[in-house]
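**Q** structure for the following, please:
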Amino acid sequence: MKVVPTVAYCMNLDSRTDRWTQVVKDFTRLQAAIPITLERVSAVANPRRPQEGVAETVHKIISKAKQKSLPYVLILEDDLFIIDPLKVKQCLENSPEHWDILSGGVYHYLGDKAWSQDWMKMKDFCSLHFIIIRNTIYDQVLTMTGKSQHLDRLLGAEVKCGKMTMYLMYPMPCQQRPGFSNIRRRSVNDNRRKLPWIQHPDTLQN
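**A** Down below sits the predicted model:
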């Protein structure tokens, strides 16, 4: 199956103009490989419970996708860094037929089995920096408020129990830039984790 998103919706807090400037610059790497535009989505600020703000922002994007009758929607976080745009292109051109979620990278996962040279089926995952949501689960995602857990963990739980089908680009071509996270309220660098990043000269180091 060929998955061809023409717009990427990027969640960005109004206060984080630094991140928006950086992701616009970084995203040109993918735009050189595939015809896609980057659209900023003003993230819902909720300093006390940031995970609820993330869920509300995703709901805004999903609602727009439903209004536009999109078969799927690409959602990004503003710390996204695409290591290997050509790998992303190759994966999207050779996607599985039956899926609910596709991801370009994770910082926690439980793998099931390799589906192809480009994709691995997942049993669990954690991350939202490059995620494609299919219309098969739009309504279900809209019920997830983030009040009990972060949205990615709610999605991961659905994947774990077999209610959603999820695949990860493999090896992973998408990372997150290190820096201060408003969600986790501290500086983070998940690139320190021993994860299956694709081998590429532009891979962010720890």
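
**Q** CA only for contacts and neighbour counts going forward, please
**A** Noted.

**Q** flag every buried residue along the host helix or strand of residue 18.
**A** Assigned by DSSP states H and E, residue 18 belongs to helix 17-31. Neighbour counts over helix 17-31 (16 or more other Cα atoms under 10 Å) mark 19-20, 23-24, 26-30 as buried.

**Q** remind me, longest helix of the chain?
**A** helix 50-67 (DSSP state H).

**Q** can you pull out the strands in the chain?
**A** For the chain, applying DSSP state E gives strands covering 7-12, 37-42, 72-77, 80-82, 101-103, 108-114, 119-126, 130-134, 166-169, 174-176, 179-181, 186-188.

**Q** report the angle between the axes of the third one and strand 130-134?
**A** So that's strand 72-77. Angle between the axes of strand 72-77 and strand 130-134 is 150 degrees (criterion: axes from the mean of the first three to the mean of the last three Cα atoms, to 10 degrees).

**Q** and strand 72-77 with helix 17-31, angle?
**A** Angle, strand 72-77 to helix 17-31, by the same axes, to 10 degrees: 140 degrees.

**Q** also the longest one?
**A** Taking the same axes, to 10 degrees, one finds that strand 119-126 is oriented at 170 degrees with respect to helix 17-31.

**Q** helices or strands up against strand 119-126?
**A** strand 108-114, helix 151-160, strand 166-169 (3 or more Cα pairs under 8 Å, 6 or more residues apart in numbering; DSSP states H and E).

**Q** and the ones you listed, which is most packed in?
**A** strand 166-169 (a mean of 27; mean count of other Cα atoms under 10 Å).

**Q** elements contacting that strand?
**A** By 3+ Cα pairs under 8 Å, 6+ apart, strand 166-169 packs against strand 101-103, strand 119-126.

**Q** which one of the ones you listed is the most hemmed in?
**A** By mean count of other Cα under 10 Å, the helices and strands packed on strand 166-169 have strand 101-103 as the most buried, with a mean of 26.

**Q** for comparison, sequence B:
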Amino acid sequence: MHTAYVGSICSPNPGKGFYGYYLHNRNGDKIASRSGVASSYTTLNAAEYMAVAILLEEAVSLKIPILQVYSSNKLIVGQLSGQKKVGAQELSKLQKKVLSLLPSFRFINFEYTPADQNKGLKLARQIIGKPRSRRERAEEFLQNTFIKIDSNNYIYIKGDNRYRINTQGPSCTCPDQQNRGGLCKHLMAVHILQEKYPEII
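**A** Below you'll find the model as predicted:
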């Protein structure tokens, strides 16, 4: 029987989701490991489903017939084992994706393991400590509110903070841009929005 350790983490929760997994053969030798970003904005439980789906897709590609999966997320383990119901609509969609992969295995079992024994979870946690690009940090701002005034001017809102952004200048009223100049993360976030939604932004 092949075994796998899978885990995910969100920083914050909800926030950017990371995943990691280790896949071992019958002799306990590692045959695959992977980590990365599950989503730029998600919840911990949703990220765990994404992690499981990515793991199973690799296991299917390796033609693994029997698989034991260890996760430290009790809710997801319970739902995939049929012991708990799925309530959230987002989780229901992700669960359906995972369930669609199960017929590819002759046998598969999901079991809980403590976080300190989960190598996949440790792998996911390591990503948070890695330096991120300014663009990746700017993408985290997309979860907040941007109000379009016209084609060049926007208002950024997060809590009590409100900054006026002008993409033509370019300028932003945030302390970072006022002190250092250049392209602050708010300006970068607007440019990312314009790339993703040109018909709207």
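
**Q** TM-score of the superposition?
**A** The TM-score (TM-score structural alignment, normalised by the length of structure 2) is 0.29; 96 aligned residues with a Cα RMSD of 5.5 Å.

**Q** so for residue 10 of structure 1, which of the helices and strands packed on strand 119-126 of structure 1 sits nearest?
**A** Closest to residue 10 of structure 1 of these is helix 151-160 (Cα to Cα; 15.8 Å).

**Q** next, the angle helix 50-67 makes with that closest one.
**A** 70 degrees.

**Q** excluding sequence neighbours, find me the nearest residue to residue 22 of structure 2.
**A** residue 33 (4.4 Å; Cα to Cα, 6 or more residues apart in numbering).

**Q** would you mind measuring from the closest residue to residue 157 of structure 1 other than its chain neighbours to residue 159 of structure 1?
**A** Excluding the flanking residues, the one nearest residue 157 of structure 1 by Cα to Cα, 6+ apart is residue 124, at 6.7 Å. Distance from residue 124 of structure 1 to residue 159 of structure 1, counting by Cα to Cα, to the nearest Å: 6 Å.

**Q** can you check residue 66 of structure 1 too?
**A** 22 Å.

**Q** same deal with residue 77 of structure 1?
**A** For residue 77 of structure 1 relative to residue 159 of structure 1 (Cα to Cα), the value is 21 Å.

**Q** look through structure 2 and tell me its longest helix.
**A** helix 44-61.

**Q** what's the first helix or strand after that helix?
**A** Per DSSP H and E, the helix or strand that comes after helix 44-61 of structure 2 is strand 66-71.

**Q** which other helices and strands contact that following strand?
**A** strand 2-11, strand 107-112.

**Q** right, and the helix or strand after that strand?
**A** Following strand 66-71 of structure 2 toward the C-terminus (DSSP H and E): helix 74-80.

**Q** can you point out the buried residues in the helix or strand that that next one is followed by?
**A** The helix or strand immediately downstream of helix 74-80 of structure 2 is helix 89-101, counting by DSSP H and E. Neighbour counts over helix 89-101 of structure 2 (16+ other Cα under 10 Å) mark 91-92, 94-95, 98 as buried.

**Q** let's have those in TSV, adding distance to residue 3 of structure 2.
**A** Shown next, in TSV, are those (distance: Cα to Cα, whole Å):
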residue	distance to residue 3 of structure 2
91	24
92	25
94	22
95	20
98	17
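
**Q** of those, just say which sits nearest to residue 22 of structure 2.
**A** Of all the buried residues of helix 89-101 of structure 2, residue 98 has the smallest distance to residue 22 of structure 2: 17.6 Å, by Cα to Cα.

**Q** distance of that closest one from residue 50 of structure 2?
**A** Taking Cα to Cα, one finds residue 98 of structure 2 at 8 Å from residue 50 of structure 2.

**Q** name the nearest residue to residue 31 of structure 1, ignoring sequence neighbours.
**A** residue 37 (7.4 Å).

**Q** one step back: who's in contact with the residue nearest to residue 157 of structure 1?
**A** Taking Cα atoms under 8 Å, 6 or more residues apart in numbering, we find residue 124 of structure 1 in contact with 108-111, 156-157, 159-160.

**Q** hmm, 10 Å instead?
**A** Contact analysis of residue 124 of structure 1 by Cα atoms under 10 Å, 6 or more residues apart in numbering lists 108-112, 152-153, 155-162, 165-167.

**Q** for residue 139 of structure 1, what are its contacts?
**A** Counting by Cα under 10 Å, 6+ apart, the residues that residue 139 of structure 1 touches are 59, 62-63, 66.

**Q** could you redo the last one with a cut-off of 7 Å?
**A** Not one residue lies near residue 139 of structure 1 by Cα atoms under 7 Å, 6 or more residues apart in numbering.

**Q** what of residue 119 of structure 2?
**A** 5, 22.

**Q** buried residues, the longest helix of structure 1. List them.
**A** Buried-residue list, helix 50-67 of structure 1, by 16+ other Cα under 10 Å: 50-62, 65-66.

**Q** just to revisit the earlier point, quick one: the helices and strands packed on strand 166-169 of structure 1 as CSV, columns for distance to residue 85 of structure 1 too.
**A** Listed next are these as CSV, based on distance: least, Cα to Cα, whole Å:
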stretch, distance to residue 85 of structure 1
strand 101-103, 14
strand 119-126, 15
